[in-house]
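Undergrad: Here is a sequence with its predicted model. Questions after.
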Amino acid sequence: MTTSQLWFTVLVAAVGVERLAEMVVSKRHAAWAFARGGVESGRSHFPAMVALHTALLVGAVVEVVATDRPFVPLLAWPMLALVVAAQALRWWCILTLGPQWNTRVIVVPGAPLVAGGPYRLLRHPNYVAVVVEGVALPLVHTAWLTAVAFSVLNVALLSVRIRVEEQALGVRPGAT
């Protein structure tokens, strides 16, 4: 394993640790929501979401090491900046939604829709972060096959996920 591959693996592992932190927060928020009568929707697609996000992390490292993808600084540094920006956006979403944020779709009846933070600018900012990260993270070390495969599968998954969220929140798709 080259030095750049090692550092890339460390980066991907750090993103994996961040995902585990999200799961801890999500579990705490789910307990809060269920204690207030929260209703979960879309449970059937959640395992696919977990599998896809796990495959992104594993696939990126495997592709880089198995195919000896080059480290291209002119590509790597902007992609790393996008990965960091995606993480910042994701945590801005988490902090803005507070206990209403979750990796699952759990809606507390009567809870107001959040319209502050990044939600005043974008309808689904967390998914913008997911899309950007799904492209940028693998491209930090030119794992373009992983970036393309994740992106294609993610479009299909997000089309289901957003529809489930919109329906659960009682929002018309496309409404502002």
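TA: Great, that's in hand.

Undergrad: From now on I want contacts and neighbour counts done on CA atoms only, so please keep to that.
TA: Fine.

Undergrad: Look up the closest residue to residue 22, ignoring the ones flanking it.
TA: Leaving aside its chain neighbours, residue 22 sits nearest to residue 103 (7.8 Å; criterion: Cα to Cα, 6 or more residues apart in numbering).

Undergrad: next up, a second structure to put side by side with the first:
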Amino acid sequence: MFWLFILLLAAQRIAEMAVARQNERKVKKQGAIEYGEGHYPFLVLMHVLFFVFLIGEVSVLHKQPSHWWAAIAAIILFVQGIRYWALLSLGRYWNTKILVVPDAVLVKRGPYKWMKHPNYAVVVLEFIFLPLLYGAYWTLFIFSILNAAMLTVRIRAEEKALEENTAK
């Protein structure tokens, strides 16, 4: 079951990267400017290492699904729903990079009606609940801290880019 779970998550991430590349081409044709290029490779590396550590911890330490696996899996599915709600709400503007079209109007629909960065909230929840599914507490602890540090940098860069370039 664990390997099926990992394969589904990997397929999801690969599909998201394809959507991000397609969206990047679309918004760059509109004059989008990229911000945060310096931290982006570290963001990608952190996400890749999260899965490497998760796989390693579960495999090496022979972790089994939590006794609460059904509830945790339900939370993970709910969180994925929020992820795709955010993605669909942003449409062509959704990306893994910080790409801002000058003078564009900020999206205020979907989860963005209630929260500035719902996709980042999704990642925080994933970095908690994916390891909890198998009791991978080292992965949860290490990557929750790394993600908090990364999001501090990332959100500041994104907020500055949006403040300087979007229509009020």
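TA: Sure, I can see it. Fair warning: this is a prediction, and the values are worked out from it, not measured in the lab.

Undergrad: With residue 75 of the second structure as the reference, measure out to the residue mapped onto residue 50 of the first structure from the second structure.
TA: The alignment partner of residue 50 of the first structure in the second structure, by TM-score structural alignment, is residue 44. Distance of residue 44 of the second structure to residue 75 of the second structure, computed by Cα to Cα, to the nearest Å: 24 Å.

Undergrad: Can you pick out the residue with more neighbours from these two?
TA: Shown here are residue 44 of the second structure and residue 75; by other Cα atoms under 10 Å, residue 75 has more neighbours (16 against 13).

Undergrad: ok so, going back, which helix or strand contains the match of residue 50 of the first structure?
TA: Under the criterion of DSSP states H and E, residue 44 of the second structure resides in helix 40-60.

Undergrad: What segments of the first structure are helices?
TA: Per DSSP state H, the first structure carries helices over the ranges 3-35, 46-66, 73-97, 125-139, 144-169.

Undergrad: Looking at those helices, spot the one closest to residue 108 of the first structure.
TA: helix 3-35 (5.8 Å; Cα to Cα).

Undergrad: what separates the closest one from the chain centre, distance-wise?
TA: Relative to its parent chain, helix 3-35 of the first structure has a centroid offset of 10 Å by Cα atoms, centre = their mean, to the nearest Å.

Undergrad: List the buried residues for that helix?
TA: Under the neighbour-count criterion of 16 or more other Cα atoms under 10 Å, helix 3-35 of the first structure has 5, 8-9, 11-12, 15-16, 22, 25-26, 29-30, 33 buried.

Undergrad: what does stretch 136-151 of the first structure give?
TA: 136-144, 146-147, 149-151.
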